[in-house]
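My questions are about this predicted structure, shown below with the sequence.
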Amino acid sequence: MSSQNQKNEISRRSFLQTSAKFAAAGIYLGVFGMPELFGNVVVDKKDVQIPDVKLNNGVKMPILGFGTYGLSGEVCQQSVAEAISAGYRLLDTAKVYGNEEAVGRGIKQSGIDRKKLFVTSKLWVDDAGYENAKKGFEETLRKLQLEYLDLYLIHRPRGDVKGSWKAMEELYKAGKIKAIGISNFDPVQLDALLSYAEVKPVINQIETHAYFQQTNDFKVLKQHNIQMQAWAPFAEGRNGLFTNEILTKIAQKHGKTTAQVSLRWHYQRGIVAIPRSSQKVHIIENLDIFDFKLDSADIKEIEKLDLNKTQFPEWT
């Protein structure tokens, strides 16, 4: 974890410790004689039924999943296994994350029936083009120790996108991928792909959170019947999202955390979100969003937070 991620995680933990309403969410902190941060956590684990969304090819996927960006090695493996145990069925990885093997080991460690999972990975820029894309896909399958993927995305609109898409269409038609999609495409780049695609992408995975609400992309994707999916639904804690005054006020109103409010906001917009954490308490907390509802006043307050710009300039 980078120093920036560590700071973000600390900000979130600090909020969880000081929130008077946090106990109402079913997680209690043992603050007396705590041997380490979250060392005495007791979690009221619930059986969670995550709703599905139906993609434009008829395939169903969970609307809430587990992201793995920034996780590696044993930490990644254990986090994936714990996420599956907690109730997650959608798992998101990518070649460029360097953790596909660890994700595969986590799946095996969980002991779950493969058919119950929805596994996503992504084609990186280095593997762009028809032949390279097919080789890159086979490498991903090998690392994950899987026979097929539920969803495969072009990670970024770079290089020979047309050749990559043709290869992915063939893999889709051959049954090696249940659904194909894109990531980080803007509306102009999406239109270019649609001009030659024989198979319409089912998803566009883009940066989406309270500070970058992507209202135009949201409308465009709706018009094309392409599912919107959010990476970094918490903005990785950047710009103080976990301690934001408006989100904190809404969280206290509902007896929830800012993280849960953020995920509920995505859910009510119909956006698939893939939060990531290596902390078991957060993995479980992020699932606990289906027993409350943001009202219109809450939504209007969150809309005010939109800065309409990326919080990850290093990715642009």
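Perfect, thanks for sending it.

alpha carbons only for contacts and neighbour counts from here, please
Will do.

count of residues packed around residue 297?
The burial metric for residue 297, expressed as a neighbour count using other C-alpha atoms under 10 Å, is 10.

An error on my part: the question was meant for residue 104.
Other residues within reach of residue 104, judged by other C-alpha under 10 Å, total 22.

ok, and what's touching the strand or helix carrying it?
Residue 104 belongs to helix 100-110 when assigned by DSSP states H and E. Contacts to helix 100-110, defined as C-alpha atoms under 8 Å, 6 or more residues apart in numbering, come from residues 72-74, 76-82, 84-85, 93-94, 140, 143-146.

redo that, cut-off 6 Å
Judged by C-alpha atoms under 6 Å, 6 or more residues apart in numbering, the contacts made with helix 100-110 from elsewhere in the structure are 73, 76, 77, 80, 81, 143, 144, 145.

Out of those residues, which sit inside strands?
Within the contacts of helix 100-110, membership in strands is found for no residue, as judged by DSSP state E.

Please indicate which of those residues are buried?
For the contacts of helix 100-110, burial is judged from neighbour counts taken by 16 or more other C-alpha atoms under 10 Å, and it is met by 76, 77, 80, 81, 143, 144, 145.

biggest separation within the residues you listed, which pair?
Using C-alpha to C-alpha, the buried ones among the contacts of helix 100-110 span at most 16.4 Å, a distance reached by 81 and 143.

circling back: turn the contacts of helix 100-110 into CSV, including distance to residue 246.
Compiled in CSV, the contacts of helix 100-110 are given as follows (distance: C-alpha to C-alpha, whole Å):
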residue, distance to residue 246
73, 37
76, 32
77, 35
80, 32
81, 34
143, 42
144, 40
145, 44
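
farthest-separated two in these?
Looking across the contacts of helix 100-110, with C-alpha to C-alpha as the criterion, the two at the greatest separation are 81 and 143, at 16.4 Å.

how close does the spatially most central residue of the chain get to residue 92?
With distances taken as C-alpha atoms, centre = their mean, the residue of the chain nearest its centroid is residue 274 (1.5 Å). With the distance defined as C-alpha to C-alpha, to the nearest Å, residue 274 ends up 7 Å from residue 92.

Could you tell me which residues touch both of these two?
Common neighbours of residue 274 and residue 92, using C-alpha under 6 Å, 6+ apart, are residue 67.

Put this next to the previous one:
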Amino acid sequence: MQTSGYAATKAGLDESLRRFNHDYFDLVIIHWPTGNDDETYRALEDAYQDGKVRAIGLSNFNASQVQAIIDGATVAPAIDQIETHLLWQQKRMHAYLTSRGMVHESYAPLGENQPGFLDQPVLQKVAARYHRTPAQVTLRFLNQEGIVVIPKTLDPQHMADNLAIFDFTLAPADVRLLESLDKRQAIVGWPATMQEDQY
């Protein structure tokens, strides 16, 4: 469902519930800022009040855009889903979201299959030390930072590996090594409004 504005969002949500034959969704988010976000969000608030959704939130909103929603909201957004990975750790947004009681959810935590993303020597070295894959160490790093991760894969073994990250903890020295990889570098095509100099 991709809609903008109150009426279209309300109708789209009802149609989606009908098509999926459900009474409610666990979470509905506004995928991109569109300029009509107040009205779109108001439709989500009404759906929340009516029991049609259990949580509402945002995606790809920077701090200023999130704050604009909060300032006009009667139901606070629960989450902001933003690109977050080793090369763009989103420290500034993480601090902001945490201060507002919002969940920081990582989109593209493993770099969307960008060549060389998991081959960085520092990451390889840390992974070898824990006898884990670079992907597992990356996901564990983000998890330890208090970030929810949603890695994308259709491979059953990768799914199992992605879930097997809760039985080890990265030492502070290794966390610092991984933090050193932060280049504030987005994957190609990310909206300019998410760049840290824009908020």
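Arrived safely, thanks for sending. A quick note: this is a predicted structure, and the numbers were derived from the prediction, not measured.

TM-score for these two?
Scored against TM-score structural alignment, normalised by the length of structure 2, the superposed chains reach a TM-score of 0.92; 192 aligned residues with a C-alpha RMSD of 1.3 Å.

Give me the range in structure 2 that the helix holding residue 104 of structure 1 lines up against.
Alignment note (TM-score structural alignment): helix 100-110 of structure 1 is unmatched in structure 2.

Over to stretch 74-81 of structure 1?
Here stretch 74-81 of structure 1 fails to align to any part of structure 2, judged by TM-score structural alignment.

and the helix holding residue 104 of structure 1, which residues are buried?
Counting neighbours by 16+ other C-alpha under 10 Å, the buried set in helix 100-110 of structure 1 is 100, 101, 102, 103, 104, 105, 106, 107, 108, 110.

State the pair within those residues that is farthest apart.
100 and 110 (15.4 Å).

Can you check the distance spanned by stretch 288-306 of structure 1, start to finish?
For stretch 288-306 of structure 1, the first-to-last residue distance is 24 Å (C-alpha to C-alpha).

again with stretch 286-293 of structure 1
Separation of the first and last residues of stretch 286-293 of structure 1 by C-alpha to C-alpha is 15 Å.

Which positions in that stretch come out as buried?
With burial defined by 16+ other C-alpha under 10 Å, the residues of stretch 286-293 of structure 1 counted as buried are 286, 287, 288, 289.

Out of the residues you listed, list just those in helices.
Residues of these located in helices (DSSP state H): none.

and stretch 151-161 of structure 2, which stretch of structure 1?
Aligned by TM-score structural alignment, stretch 151-161 of structure 2 corresponds to residues 275-285 of structure 1.

List the buried residues in that stretch.
By neighbour count, and taking 16+ other C-alpha under 10 Å as the criterion, the buried residues in stretch 275-285 of structure 1 are 275, 276, 277, 278, 280, 281, 282, 283, 284, 285.

ditto for stretch 242-255 of structure 1
Of the residues in stretch 242-255 of structure 1, those buried under the neighbour-count criterion (16+ other C-alpha under 10 Å) are 242, 243, 247, 248, 249, 250, 251, 252, 254, 255.

Equivalent analysis for stretch 56-64 of structure 2, please.
For stretch 56-64 of structure 2, burial by neighbour count (16+ other C-alpha under 10 Å) applies to 56, 57, 58, 59, 60, 61, 62, 63.

Which ones among those residues map onto strands?
Using DSSP E, 56, 57, 58, 59 are the members of these that sit in strands.

Out of those, the closest to residue 135 of structure 2 would be?
Of all those, the one with the least separation from residue 135 of structure 2 (C-alpha to C-alpha) is residue 59, at 23.2 Å.

Could you pull up the residues touching the equivalent of the closest one over in structure 1?
With the correspondence set by TM-score structural alignment, residue 59 of structure 2 lines up against residue 183 in structure 1. By C-alpha under 6 Å, 6+ apart, the residues touching residue 183 of structure 1 are 154, 155, 156, 204, 205, 206.

Just give me the neighbour total for the last one.
Spelled out, that is residue 206 of structure 1. Look at residue 206 of structure 1: counted by other C-alpha under 10 Å, it has 21 neighbours.

how close does the counterpart of it in structure 2 sit to residue 131 of structure 2?
The pairwise alignment with structure 2 assigns residue 206 of structure 1 to residue 82, based on TM-score structural alignment. If you measure residue 82 of structure 2 against residue 131 of structure 2 using C-alpha to C-alpha, the figure is 29 Å.

same question, residue 96 of structure 2
Plainly put, residue 96 of structure 2 is 34 Å away from residue 131 of structure 2 if you go by C-alpha to C-alpha.

cool, and residue 39 of structure 2?
Counting by C-alpha to C-alpha, the separation of residue 39 of structure 2 from residue 131 of structure 2 is 49 Å.

How about residue 169 of structure 2?
Distance of residue 169 of structure 2 to residue 131 of structure 2, given as C-alpha to C-alpha: 12 Å.

repeat for residue 6 of structure 2
With distances taken as C-alpha to C-alpha, residue 6 of structure 2 is found 51 Å from residue 131 of structure 2.

Neighbours of the closest residue to residue 5 of structure 1 other than its chain neighbours, how many?
In space, and not counting its chain neighbours, residue 5 of structure 1 is closest to residue 236: 7.1 Å by C-alpha to C-alpha, 6 or more residues apart in numbering. Residues near residue 236 of structure 1, counting by other C-alpha under 10 Å, number 22.
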